[in-house]
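**Q** Pasted the sequence and its predicted model underneath.
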Amino acid sequence: MASQLYSTITRHTTMLAILALLLCQIGSAHADTNVRASVDRNQVSSEETLILSLTADSILFSGEPDVSALEKDFHIINRQQSSRTNIINGKVNSSRQWDYTLVAKREGTLTIPALPMGKYKTRPITITVSQASQNRQSGNDAMYMESDVTPRSAYVQEELQYTVKIFTSVNILDASLDAPEVDNAVVEANGEDRYQTLINGRYFQVIERRYTLYPQTSGTLIIPALTLQARVEGYRPSMLDPGRLVVKRSSEHRVKILPPPAEFKGSVWLPAKEVALEENWSKSPDTLKVGDSITRTISIKAEGLLGSQLPALPSINLNNAKLYPDQAKIEKGDDKSQWTGIRSESLAIIPTRAGEFVLPEIRIAWWNTDTNKAEFAVLAERKFTVAPAVANGGTTQITAIDSPTLNTTPSQNDSALVTADNAEQQDTSFADRPNNNLLLWGVIALLLLSNIGFAAAWWRGRQRTFVAVTSPENNSNNENKAFKLLEKSLKTKIDHGELRRALTQWGQCYFKRTMTLSELGKAIPELSDFCQQLDAHLFSGQELVVDTDAILSTLKKVRSAGATKPTQAALAPLYSR
């Protein structure tokens, strides 16, 4: 009895297992029938479109299909979505459909892969893509594309001109043409033209787009075919409806890219049609004086290269001038037929000592792609003579910014008096000449005025000396006022030019002599770096960070250390007689 019961239970269990397996298979088959993929045709040319439709029951799938796998072999140029609801015998059945308009990226046998839709997948579909008809040159086709690349062989980083032309004899309502994507190359758009041409007695509107390519590695450069997507009106009205989507493709191109030749010895590889160096000055360098600021701008111009490909100019050092370089400026020339790269570098120069200074020759090696030879762009050496600084008011001359000296300018009155005293002995007949009497009296009047001016200057000097010696509190008051202005300028950080003036004004009051910012940095070594950075910022726009607390702390220490020093004798040498 027990064995019979065991046999019955075992038999029922086996049947249930088989039934469950069958139900799973039925459910799986049912799922496949409710997630479907289909196409309107399986054979197309490379310029024709096909429509892929994905359908799913709303109960089984409520999201969006993942169609990213299509982009390997197809362009997705349009997407549409629709839904449908059917009621049969009171039973509601809802479904959704996604339609994708596709264009093949290449010829051959392609596969639309299985696409995931939630936990389900569609079945793969095979598509055969044939070559498009070649009747474009005859002018029988109302729309077609042409493309060309020159040269067919080039060096690494040499300019390639890639041109795409769209010919159409019908009105284009809308069109899309992506820029070429080329592996191992830099692609730059170089303009577009529109014009008309006559082919076999038929006028075509031509849209021409130009691109400049710069290959980055040697070997074979592949420029893939471009795909034009357009909606046209009245295009072959007997065959196409108005507004129908039209797809056209250009040809694929292959270019042989060569490495730089072994005979080129330059440090930077520059393959170009022409490379030149140009120099410009903010003012004439032949009239330079100590302390003047002048800006020299050098431009490298290269036909057939990008500005970013051009090298930085070699740095220079001058012992008798301070140099403040500005950031390089990259530009493009105006010639639409080719790319002209321009790199401009500006250098502010401030002579610090009188005499001659020399700007060395600049040589840049480049490879002439027309002659296939190495050449040099040269900017010749320049020599200039720097004159001493012009005295202000005839009393002070700064002979060098780094180490200035303050001198009283020798008065010309003494020599003038000697000349006047000897004039009568040298030429006793001068006064007897009627035509020269007025000139003689003019000279005498000038000499008298010079003596009066000299006496007034001498008297003012004595007065200033007297005030400086007897009233030191005036200097202290001036220094305090100057320091307060400097402190305010540091804290506001509004105008760096005003900060420079406040620093030099305080320095003149504290050290009691005319002082430049460079001299102040030497007098207070802790401020030397900041003074140089401030000058560089004002002359060339270099970044400046003002540490207000550190600068004020340094200045207060200097003032505190110098509080017990004598102050009355500092100006005496300027006015003593």
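**A** Perfect, I can see it now. Numbering: from 1, shown residues only.
**Q** CA atoms for contacts and neighbours, from now on please.
**A** Will do.
**Q** Report the central residue of this structure.
**A** The chain has Ile330 as the residue nearest its centroid, 5.7 Å off, counting by CA atoms, centre = their mean.
**Q** May I ask which helix or strand encompasses that one?
**A** In this structure, Ile330 sits in strand 329-332 according to DSSP states H and E.
**Q** Kindly report the same for Thr126.
**A** Secondary structure assignment for Thr126, by DSSP H and E: strand 125-130.
**Q** And what about Ala31, helix, strand or coil?
**A** Using DSSP: H, G, I helix; E, B strand; the rest coil, the secondary structure recorded for Ala31 is helix.
**Q** this is the comparison structure:
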Amino acid sequence: MVRKTFIPSLLSVLMAALLMLLATPALAAFTASVDRTVITQNETLDLTLRVDSQSFRSQPDTTPLKKDFDILGNRRSSQFQMINGKTESWTDWIITLAPKRAGATTIPALSYNGETSEPIHIDVRHGNTAAGSANSVSPVFMQTSLSRQELYIQQQTVLTLKIYYNTQLVGDSSLTPLEVNGAIVQQLGEVKKYEELVNGRRHGVFEVQYAINPQESGTLTIPSLSFTSSIAAGSDPYNNFFSMQRARPVRAQSADIKLDVKPVPNDYPANAPWLPASNLRLTQKWSSNPDDLKAGDSVTRTLTIEAEGLTAAQLPPVTLPTIAGLKTYPDQAQNEDLSGPEGITGKRTEAIALVPTHAGTMTLSAVQYTWFNTTTGNVEQATLPATTITVAPGNTLATHTQPAPAATTNALPDSVSTQTNAPLDLGAPITKRCSSLPWMIATAVFALLWLVTLGLYIRSRKVLRNDVVDSSPSPKTSESLSEKATFQQLQQACQKNDLLQIKQQFIVWAGCFNNLDNLYSLSAAANSFGHQELKDLLNSLEQSLYSGKSENAFDSARLQAIVSDLRKTHVRKKSDPKDTIISPINP
């Protein structure tokens, strides 16, 4: 009898509890709380939203938080307990927030299932990015420094960013990419990882450097960067594996930096390309001694320009005058950017084959490269002195007929004598005599090889002639150079109406814009767009360059307008850059 009474009673209790759980959401209270109300701009806080019921599918709308905060993390936990026959259940959403700005901020009221939470006032104070922040409660902070605060347009400055942390980072870490309006930005090398003592306390450090070249004068703003990661929320008494699941997001943010960018000095030559560098070297080397040249021989002259603080794309080609009696065959210029702690050093290498057509004395004019020394503030000239070479007469051949020996079945081949200094007599026939079949076969083989060599020589001369027509072919588009940078270089060439620079920069920009690495001619670059007006305009550019017409005959402003329209309407053939420049980094 007791057993029969107990079973229905237990079922009644369970049914009542189930009905209470199902009915509770309609009456459940919804509240909001934070772990602290005073933080710095570089710190985060945890907002806990609680509803007094079990919620498995729906969740509160957190969109209003995005006005003043970045949402770094969102996790949910559900609890159920019974004490002295009284049951309680609730669901928590723990949201990690990072303030977007300093000052008084309010977490707005949020709604869930008809219930509304109370707003919460937060005091966000300015964070300190200096090394003294080691005394702050923040486990992660950032420090920035510039190699120079005041600089000229296109002059390079190096931004060094250090991320300090004094606790274990778990999971992946990321840094927002640096993008500066009106400047070319390049990262220098990989992210460095080391340790540093700050105020007697050991910190792990991530260091990354950027080379920044402003393209506009005036005030330039380097925006703040954000570093996000996760730290262990507390010790776990069971296993380190579970600590990964108890991680708490953390973020550090750098401050904005203002730069004063000065224009080109008034005393800089107007007809010279603007080259602001801390140092520039112009060197040359020869493949052999030019004083040993003979008419018809060739020698290669290699010119190298190295500029500290400039990219290779900013270095213009060397201008060499035409010399009577000396043919020149320039090779494709080689560009290279060398990264170091002091920034980028651009290196341009030009190789020119020289072939004298006759004997005599020839003078190679001095080579001058105008640049601006950013250390001294002076206009300087990198110069190679004039070189005088004496070309000796080339080797010529003449043959004469030898007396015929007696005819015998075992006679040796005729001997042929050469006279090196006598001119070749094209009117006198050259007689040869073979007295054996092997010699005749050998002669035929040598004649065939001579014809093949002659054909290859004629073909190579045609290629060299084509190279002479375009004496300064544009290099391949560098993957490290952005389309924005090449477009700005093209705009500057158009503004100066420098036809040779316009041609070279258009080829470079077209290859970068269309993701083509095999553009070496202006016609190929124009055909890559399929724009008839652009083709006609570039044809007139070629005519102005090589027909001796005035530069005023070419409409560079129209080219600039067409290219600007193409950037807006033409679809680029490249993928979007990734937002994260730091791979997953673990200390």
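**A** Cool, got the structure. Just so you know, these numbers come straight off a predicted model, no measurement behind them.
**Q** Let me know the TM-score between chain one and chain two.
**A** Once the chains are laid over each other, their TM-score by TM-score structural alignment, normalised by the length of structure 1 reads 0.54; 396 aligned residues with a CA RMSD of 5.8 Å.
**Q** got the buried residues for the strand holding Thr126 of structure 1?
**A** Within strand 125-130 of structure 1, the residues that qualify as buried by neighbour count (16 or more other CA atoms under 10 Å) are Ile127, Thr128, Val129, Ser130.
**Q** Same check on stretch 131-139 of structure 2?
**A** For stretch 131-139 of structure 2, the neighbour count (16+ other CA under 10 Å) marks Ala131, Ser133, Ala134, Ser138, Pro139 as buried.
**Q** What is the nearest of the residues you listed to Ala442 of structure 2?
**A** Ranked by distance to Ala442 of structure 2 (CA to CA), the buried residues of stretch 131-139 of structure 2 are led by Ala131 at 83.7 Å.
**Q** Going along the chain, name the helices of structure 2.
**A** The residue ranges that make up the helices of structure 2, judged by DSSP state H, are 2-23, 240-245, 437-469, 483-496, 499-513, 522-527, 532-546, 556-569.
**Q** out of those helices, deepest packed?
**A** Comparing those on average neighbours per residue, with mean count of other CA atoms under 10 Å, the densest one is helix 499-513 at a mean of 24.
**Q** Give me the range in structure 1 that that one lines up against.
**A** Helix 499-513 of structure 2 lines up with nothing in structure 1 when matched by TM-score structural alignment.
**Q** helices or strands up against that helix?
**A** Packing contacts for helix 499-513 of structure 2, counted by 3 or more CA pairs under 8 Å, 6 or more residues apart in numbering; DSSP states H and E, involve helix 483-496, helix 522-527, helix 532-546.
**Q** repeat that for 6 Å
**A** Using 3 or more CA pairs under 6 Å, 6 or more residues apart in numbering; DSSP states H and E, the elements in contact with helix 499-513 of structure 2 are helix 483-496.
**Q** can you list contacts of the helix it packs on?
**A** When contacts are taken as CA atoms under 6 Å, 6 or more residues apart in numbering, the neighbours of helix 483-496 of structure 2 outside the stretch itself are Gln501, Ile502, Gln505, Trp509, Cys512, Phe513, Ser556.
**Q** those strands in the stretch 151-300 of structure 2, which residues are they?
**A** Assigned strands in the stretch 151-300 of structure 2, in chain order: 157-165, 169-175, 183-198, 201-214, 218-222, 226-232, 247-253, 257-262, 276-277, 279-286, 299-308 (criterion: DSSP state E, counting those that start in this stretch).
**Q** Turn the helices of structure 2 into TSV, including distance to Ser111 of structure 2.
**A** What follows is those, written out as TSV (distance: least, CA to CA, whole Å):
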stretch	distance to Ser111 of structure 2
helix 2-23	19
helix 240-245	28
helix 437-469	73
helix 483-496	45
helix 499-513	48
helix 522-527	58
helix 532-546	58
helix 556-569	43
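**Q** Tell me which of these lies nearest to Ala307 of structure 2.
**A** When these are ranked by distance to Ala307 of structure 2, counting by CA to CA, first place goes to helix 483-496 at 17.1 Å.
**Q** Give the full set of residues in contact with Val467 of structure 1.
**A** When the contact criterion is CA under 6 Å, 6+ apart, Val467 of structure 1 has no partners at all.
**Q** before we move on, what SS does it have?
**A** Here Val467 of structure 1 is recorded as helix under three-state DSSP.
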